[in-house]
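[1] prediction below, plus the sequence it came from.
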Amino acid sequence: MSHVTSNQPDGTPTWIDLRVPDLDRASAFYGALFRWEYSSGAAGGPDAAGGSGLGTVCLLRGKPVAAIAQAPAITGSGSDSGSGWTMYFATADCDGAARRVEEAGGSLIEPPTDIGDLGRAAVAEDAVGARFGLWEGRTHLGCEVVNEPDSLVRNDLVTPDPGPARDFYTAVFGYTLDRNETLPDLDFTFLRRGDGHEIGGIFGSPAARSSAWATTFEVADTDAVVHRAIAAGGTAGAPEDTPYGRMATVTDPFGVEFSVIRRL
């Protein structure tokens, strides 16, 4: 169990949001999946507070864990169409981090912008085309519950071009790299903050059609979540046991793919 009560250290995944063409349907799906409740209004991050301005904060026991926002209808599916979960890295200086993004070969989709008194945010693409956000928290810290069932537990970059991706993130956030020896047959590199804390990883996959940050939620029962996802109008792959826990891939009614895991 992990409750967040202050801004996370720089480079830590701190918030996630999702834009969908049907907010009511998305709220029903994710509520059935994760037992989330909702608080209407502009949510943290430009993806949730921008556009139509209609968004909802997803709550777990009254604490924010994500946001979902209404967006125009999207053609295509998943992160290739820009409709996937957007992960935001914590930063004490959004403008400085945005400059480093451009200096390292990335680009800004949405430049640093104040989101009321919630914080300052930007949305960017890295050097291999994966989208992510930057969040300088003020009154909105980000996810206040993580690493427990029905909350965010992990983010990993899946890319066919891992070399430039590793160079980019070490330049922007000062991460150190550590090869995953548990899965020696895979091209998987841990990303660690300066204090040694692992914040995620980069998975080199030649089969990946594009580069994207993959979102993983912790659950109490992977098989039960798969059944609920299908019943609520999504799809899911068969659960599989891994060295880290029992995992499954879920796709929501809009084609957005994410993972769930019951950790060992």
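    Now that the structure is in, tell me what you want to look at. As the structure is a computational prediction, the values presented were derived from the model and not from experiment. Numbers count the residues shown, from 1 in each chain.
[2] from here on, just use CA atoms for contacts and neighbour counts.
    Fine.
[3] which residues in the stretch 51-200 of the chain form strands?
    Ranges of strands in the stretch 51-200 of the chain, per DSSP state E, counting those that start in this stretch, are 55-60, 63-70, 86-90, 107-115, 119-125, 131-137, 145-146, 151-159, 176-179, 187-192, 198-204.
[4] pick the most deeply packed of those.
    Highest mean neighbour count of these: strand 131-137, a mean of 28 (counted as mean count of other CA atoms under 10 Å).
[5] ok, and here's another one to check against it:
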Amino acid sequence: MPEVTTPYTPGTPCWVDLMAKDQQAALDFYRDVLGWQGEVGPAEFGGYAVCALNDKPVAGIGPAMAPEGQPTPPTVWTTYLSTDDADATQRAITEAGGTVMVPVMDVGTTGRMLVAADPSGAVFGVWQPVDFIGAQVVNEAGALVWNELHTGDVDAVTAFYRAVFGIEIALMEGMEEYYAVNVGGKAVGGATKLSHDPPGTPPHWLTYFAVDDPDSTVDALVKRGGNVFVPPFDMPAGRMAVVADPQGAAFAVIRPVPM
């Protein structure tokens, strides 16, 4: 199992979480479909649950809470990019044309976080680790394996993520309209044009979880009330599907081609 024991390089996706209207239903669903262990967390952290795979943190599921006077946020998976200075990153986001949605806050002694949107409108989180580095198992069945930016303006977001995180977004070798999200010369995610999504889809970061068998995973997901946006199909990186949980949170599952 690929375990992560040291902090992620700044700019690297390091964590994903979901704010669900029915937290317990979400915990039960992902337990059944991806094999996670998780339970409602302590009250001082708003009940936030750190889900585990074989006792290693893999993702978070919390209860959706609306800011005072605001509607409840949509049920979506959020990708967090690592930083070593959340305050400096927040300033850089604003200076580069992004929008800070949740300002920097301390999360106990685990770390510091914020939520923002890039200039195209794709929402992402930022995580500065203290006691908690993020996902401690990745690239394994049931764990995070890829994060993909869907945007209507590749040029604008390329300049933004470079200025804020030092990320380079460039065409992936052998692909016509698919881009690699590179940190330190290594692909840590992907990017694609929003025109490939159904009309009306907003800019977003899509979370991919690895599975051993996408077809049986999709069958299990449907039986538990999930929905299928794109049925399992073969593509250069493996066999994948795009789906949603019963509360509407979209994500992808993939059986990657062995490296």
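    Received it, and whenever you're ready, just let me know what you need. Not measured: the values here are computed from a predicted model.
[6] TM-score for these two?
    The TM-score (TM-score structural alignment, normalised by the length of the second structure) is 0.90; 247 aligned residues with a CA RMSD of 1.7 Å.
[7] would you turn the strands of the stretch 51-200 of the first structure into JSON lines with distance to T216 of the first structure?
    Converted to JSON lines, these look like this (distance: least, CA to CA, whole Å):
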{"stretch": "strand 55-60", "distance to T216 of the first structure": "16"}
{"stretch": "strand 63-70", "distance to T216 of the first structure": "12"}
{"stretch": "strand 86-90", "distance to T216 of the first structure": "11"}
{"stretch": "strand 107-115", "distance to T216 of the first structure": "24"}
{"stretch": "strand 119-125", "distance to T216 of the first structure": "20"}
{"stretch": "strand 131-137", "distance to T216 of the first structure": "15"}
{"stretch": "strand 145-146", "distance to T216 of the first structure": "11"}
{"stretch": "strand 151-159", "distance to T216 of the first structure": "5"}
{"stretch": "strand 176-179", "distance to T216 of the first structure": "20"}
{"stretch": "strand 187-192", "distance to T216 of the first structure": "15"}
{"stretch": "strand 198-204", "distance to T216 of the first structure": "11"}
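[8] which one of the ones you listed lies nearest to I261 of the first structure?
    Of all those, strand 151-159 sits nearest to I261 of the first structure, with 8.6 Å by CA to CA.
[9] what does the closest one correspond to over in the second structure?
    Residues 143-151 of the second structure are where strand 151-159 of the first structure lands when matched by TM-score structural alignment.
[10] thinking again about what came up before, of all the strands of the stretch 51-200 of the first structure, which one comes closest to D223 of the first structure?
    That would be, of those and by CA to CA, strand 151-159, which comes in at 16.7 Å.
[11] can you name the residues in contact with that closest one?
    If you take CA atoms under 8 Å, 6 or more residues apart in numbering as the criterion, strand 151-159 of the first structure is touched by 13, 34, 60, 65, 87, 128, 130, 145-147, 199-206, 208, 210-219.
[12] next, the angle from it to strand 187-192.
    Counting by axes from the mean of the first three to the mean of the last three CA atoms, to 10 degrees, strand 151-159 of the first structure points 130 degrees away from the direction of strand 187-192.
[13] and A92 of the second structure, how many neighbours does it have?
    Neighbour count of A92 of the second structure, defined by other CA atoms under 10 Å: 17.
[14] quick one: map it onto the first structure.
    Residue pairing (TM-score structural alignment): A92 of the second structure is matched to R100 of the first structure.
[15] so the nearest residue to that match once chain neighbours are set aside versus G133 of the first structure, what's the distance?
    Of all residues not flanking R100 of the first structure in the chain, V172 sits nearest, at 5.4 Å (CA to CA, 6 or more residues apart in numbering). V172 of the first structure sits 13 Å away from G133 of the first structure, taking CA to CA, to the nearest Å as the criterion.
[16] what of V158 of the first structure?
    Distance, V158 of the first structure to G133 of the first structure, by CA to CA: 16 Å.
[17] map G84 of the first structure onto the second structure.
    Under the alignment (TM-score structural alignment), G84 of the first structure maps onto V76 of the second structure.
[18] mind listing what its match touches?
    The contact partners of V76 of the second structure, by CA under 8 Å, 6+ apart, come to 18-20, 248-250.
[19] what is the nearest of the residues you listed to F132 of the second structure?
    Of all the contacts of V76 of the second structure, F132 of the second structure sits closest to L18, with 17.6 Å by CA to CA.
[20] for whichever strand or helix holds the closest one, name the packing helices and strands.
    Assigned by DSSP states H and E, L18 of the second structure falls within strand 13-20. Here strand 13-20 of the second structure touches strand 56-63, strand 77-82, going by 3 or more CA pairs under 8 Å, 6 or more residues apart in numbering; DSSP states H and E.
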